[in-house]
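Visitor: Need coordinates for the following:
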Amino acid sequence: MARDYYEILGVRRDASQDEIKKAYRRLARELHPDVNPDPVTQERFKEVAQAYEVLSNTEKRRMFDMGVDPFAPAGGGGPGGFGGGAGGFPFDDIMNAFFGGGGQQAGRSPRDRARRGRSVKVRIELDLAETAFGVTKDVTFPTAIVCDTCHGEGTAAGSHRETCDMCAGRGEVSQVTRSFLGQVMTTRPCPQCSGQGSTIKNPCADCAGEGRVRERVTRKVQIPAGVEDGTQIQLAGEGEVGPNGGPRGDIFLEIVQRPHPIFERRGDDLHCTVTVPMAAAALGASLTIETLDGNEEIDLRPGTNSGQVITLEARGCKHLNEAGRGDLLIHVTVETPGRLDDEQEALLRKFAELRGEDHPPGKFSPGHGNLFSRLRDAFGAR
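Guide: Next up is the predicted model:
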């Protein structure tokens, strides 16, 4: 039996939204199950709620005014006994006239078949000098590229994608279920075309209908100066091509810096250790030091001790995206001879005697005391 939602709410067909809302509130207060638990009244309350749901929604109300009950089963009667459509039109034709796009709801379209490709992560090993000053590298990695045979369409030569016969190109299918409010229509992606609205009857033999193939490709990449171990560089739009000719993903280059035999990198500074003989440390000497810029001569001052640091400014790595460079810090270690011949030992004893060091008293400072003083401090602190 045809339902007139205007009559159910007791409003005119040209009633405003405010009038519809007031009518619903008045009836809801009278018919609410908490007020009238009678089964007949409860059914009447559900009718009122259903009528308000249709007339308070602009799209559903317009659909109802065109002769289609949104809650009626597909092909069922609506107001005036239209039998699924005004003036004998099929339900899908009315949906098409109202929503556009072949019975598809406004704002919905078949799922875009050209999806974005995956991003690719590539590890690239560099020497210290390459990370310090930058370098251009050829990087080879597996990826997905557009199929040359079908040019990304996924179809065999002479064929094309066809409209899905299950969803009629809408990319979704509808299902009517019954709830306490009446008939409810739900939609979901079409299982046959996966929401794309079209299918491939004759797929391309080279890409199996995906529109892309996998290959190893080589890219020339510019590595900026100052990158460090673990730095990631993003190359936008250089990754895998998406299915069906979709846009490329990105490439993320992860920098792996190889260990250097001499230098240790800490930030943009470089550190190294130079070991000098005891006599050279005492008398001073000229040393040849390796740097990233080549060999350099430095002067070792007389009386240099172990642990002293000689700094060569701007001999480190370039700053990433900034001007300037870090420093090279040279840590000095003084080497004491372990084995002496008789003549060397005699000369060294004579040297110690001249300096009064043949019976050294020893020098202690806080934090470097002897065993007994450290034990005393430990127990005395309690």
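Visitor: make it CA atoms for all contacts and neighbour counts henceforth
Guide: Will do.
Visitor: element containing Ile20?
Guide: Using DSSP states H and E, Ile20 sits in helix 17-31.
Visitor: do Ala129 as well
Guide: Applying DSSP H and E, one finds Ala129 within helix 128-133.
Visitor: roughly how far apart are Ala352 and Arg301?
Guide: 21 Å (C-alpha to C-alpha, to the nearest Å).
Visitor: SS state for the spatially closest residue to Gly246 that is not a sequence neighbour?
Guide: In space, Gly246 comes closest to Ala114 once its chain neighbours are excluded; the distance is 4.1 Å by C-alpha to C-alpha, 6 or more residues apart in numbering. Secondary structure state of Ala114, per DSSP: H, G, I helix; E, B strand; the rest coil, is coil.
Visitor: Contact partners for Phe141?
Guide: By C-alpha atoms under 8 Å, 6 or more residues apart in numbering, the contact list for Phe141 reads 122, 216-218.
Visitor: Could you single out the nearest of the residues you listed to Ala346?
Guide: Of all the contacts of Phe141, Val122 has the smallest distance to Ala346: 63.5 Å, by C-alpha to C-alpha.
Visitor: count of residues packed around the closest one?
Guide: Val122: 17 surrounding residues under other C-alpha atoms under 10 Å.
Visitor: Give me the secondary structure label for it.
Guide: With three-state DSSP as the criterion, Val122 reads strand.
Visitor: Please, which helix or strand holds the nearest residue to it once chain neighbours are set aside?
Guide: Take Val122 and drop its neighbours on the chain: the residue closest to it by C-alpha to C-alpha, 6+ apart is Leu253, 5.0 Å away. In this assignment (DSSP H and E), Leu253 forms part of strand 251-257.
Visitor: The structure of the following sequence is requested for comparison with the preceding one:
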Amino acid sequence: MKDDYYDILGISKSASQAEIKKAYRKMAVKFHPDKNPGDEEAETKFKKAAEAYEVLGNEEKRRKYDQFGHSAFDGSQGFGGGGMDMDDIFSQFGDIFGSAFGGGRSSGFSGFGGGFGGQSGRSKGGNLRIRVSLTLEEVANGVDKKIKVSRKKKPDDTTFKTCTTCKGSGQVTRVTNTILGRMQTASPCTACGGSGQILDKKGSGTDAHGLKMTEEMVSIKIPAGVEDGMQLKVSGKGNEPVGNGIPGDLIVLIEVKEHEHLKRDGENLHYDLYISFAEAALGASKEIQTVSGKVRIKVEPGVQSGKILRLRNKGLPNLNGYGIGDLLVHTNVWTPQTLNKEQKEFFEKMVGDTNFEPDPKKSDKSFFEKVKDMFS
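Guide: Just a heads-up that it's a prediction; the model follows:
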């Protein structure tokens, strides 16, 4: 259950907007990242305070919260349960506590995922997205893929120089007078886009930003057990930024090809085995396909259509390493659609024979019971 916003800020439900703002500033200063470097508990309290203030500091949202509580937003308003981004906090509320730390973004902090000083003046290049198709066998074993990627890079003959507007910091500051005193906030420099550098000399074949499209072979390690639709990230293999910064990431969308014989259900696999009347009555040895090759299984005499044979650990590995699934073999007795004279005479003689009359036992599960067991 989420903490009450009033309790987070340590105020009563009748608190005025000025009291709410004062309480938030007090908490923001106390748990500010500059004062608590590397302290995860302080980071959590810092984010929760911002989440509470974002709602209570807005009259309309506060009315909804007082009436319906957290359900008033259903995760679509506020900050969705404290999952705030530090840049969001400083961009929206930096003027509230900026004077205490010389700006909305500190010049000396490098924690909380690199959202502050360690990244100050550094921009990030754009991400790239590609699709990678895998066979079920590759999913079972994991695979290293080498993919040719076209990405923007800075050639050696492109040079940059320090931005004269922000002096290389990537930020410009603004000082305003408020009821709480002089407040200083920082925002990305519009002249250099926050990179701290501007283009000095364009290299040959580059675009307006001094970047050149190049092809590069990227090695992607895909772990066993991935599923269709999953996304993997290869850090630093996206486009390079303008000036001083870090490259974007390569986002890999996984597509799993449909297998000819096997159907996937999480870590389990399903296989349809068709056998004849004779094989069902006499028993048989049948070869079936698995993700690790073909294996032979024994079909017992008198097997019924719909019986499921379970081959342990013949499925797919769990992505998080929690074991391996099973291969479920579904037995289907094939009824011939045409009979020759001799075959027809044989079956006509069997009509009424007690061996050919259905006689299900209580231990014989119905089709619906088998389906229920399969999904439970």
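Visitor: Could you list every helix and strand in contact with the next helix-or-strand element following the helix holding Ile20 of structure 1?
Guide: Where DSSP H and E defines the elements, the next helix or strand beyond helix 17-31 of structure 1 is helix 39-55. Using 3 or more C-alpha pairs under 8 Å, 6 or more residues apart in numbering; DSSP states H and E, the elements in contact with helix 39-55 of structure 1 are helix 5-9, helix 17-31, helix 58-65.
Visitor: In the shortest one, which residues are buried?
Guide: Just to be clear, that refers to helix 5-9 of structure 1. 5-6, 8-9 (16 or more other C-alpha atoms under 10 Å).
Visitor: For Ala97 of structure 1, state which of the residues you listed is nearest.
Guide: Tyr5 (22.3 Å).
Visitor: I'd say the closest one and Ala49 touch.
Guide: No - counting by C-alpha atoms under 8 Å, Tyr5 of structure 1 does not reach Ala49; the two are 9.9 Å apart.
Visitor: Now for the nearest residue to Met230 of structure 2 once chain neighbours are set aside: which residues touch it?
Guide: Closest residue to Met230 of structure 2 apart from its sequence neighbours, by C-alpha to C-alpha, 6+ apart: Ile254 at 5.3 Å. Ile254 of structure 2 makes contact with 131-134, 226-232, according to C-alpha under 8 Å, 6+ apart.
Visitor: Tell me the counterpart of Gly249 of structure 1 in structure 2.
Guide: Applying TM-score structural alignment, one finds that Gly249 of structure 1 aligns to Gly248 in structure 2.
Visitor: Run a quick neighbour tally on that match.
Guide: Neighbour count for Gly248 of structure 2, taken as other C-alpha under 10 Å: 21.
Visitor: Find the helix or strand that it is a member of.
Guide: With DSSP H and E as the test, Gly248 of structure 2 turns up in no helix or strand.
Visitor: Show me the contact partners of stretch 164-179 of structure 2.
Guide: Contacts for stretch 164-179 of structure 2 (C-alpha under 8 Å, 6+ apart): 103, 120-122, 162-163, 182-189, 191-197.
Visitor: quick one on the thing from earlier: structure 2: matching residues for the helix holding Ala129 of structure 1?
Guide: Against structure 2, the aligned range for helix 128-133 of structure 1 is residues 136-141 (TM-score structural alignment).
Visitor: Mean deviation, the matching stretch versus structure 1?
Guide: Its aligned residues in structure 1 lie a mean 0.5 Å from stretch 136-141 of structure 2 after superposition (mean C-alpha distance after the TM-score superposition for structure 1).
Visitor: sorry, back to before: what's the closest of the contacts of Phe141 of structure 1 to Leu348 of structure 1?
Guide: Nearest to Leu348 of structure 1 among the contacts of Phe141 of structure 1: Val122, at 59.7 Å, using C-alpha to C-alpha.
Visitor: how much space between the closest one and Ala282 of structure 1?
Guide: Distance of Val122 of structure 1 to Ala282 of structure 1, computed by C-alpha to C-alpha: 52 Å.
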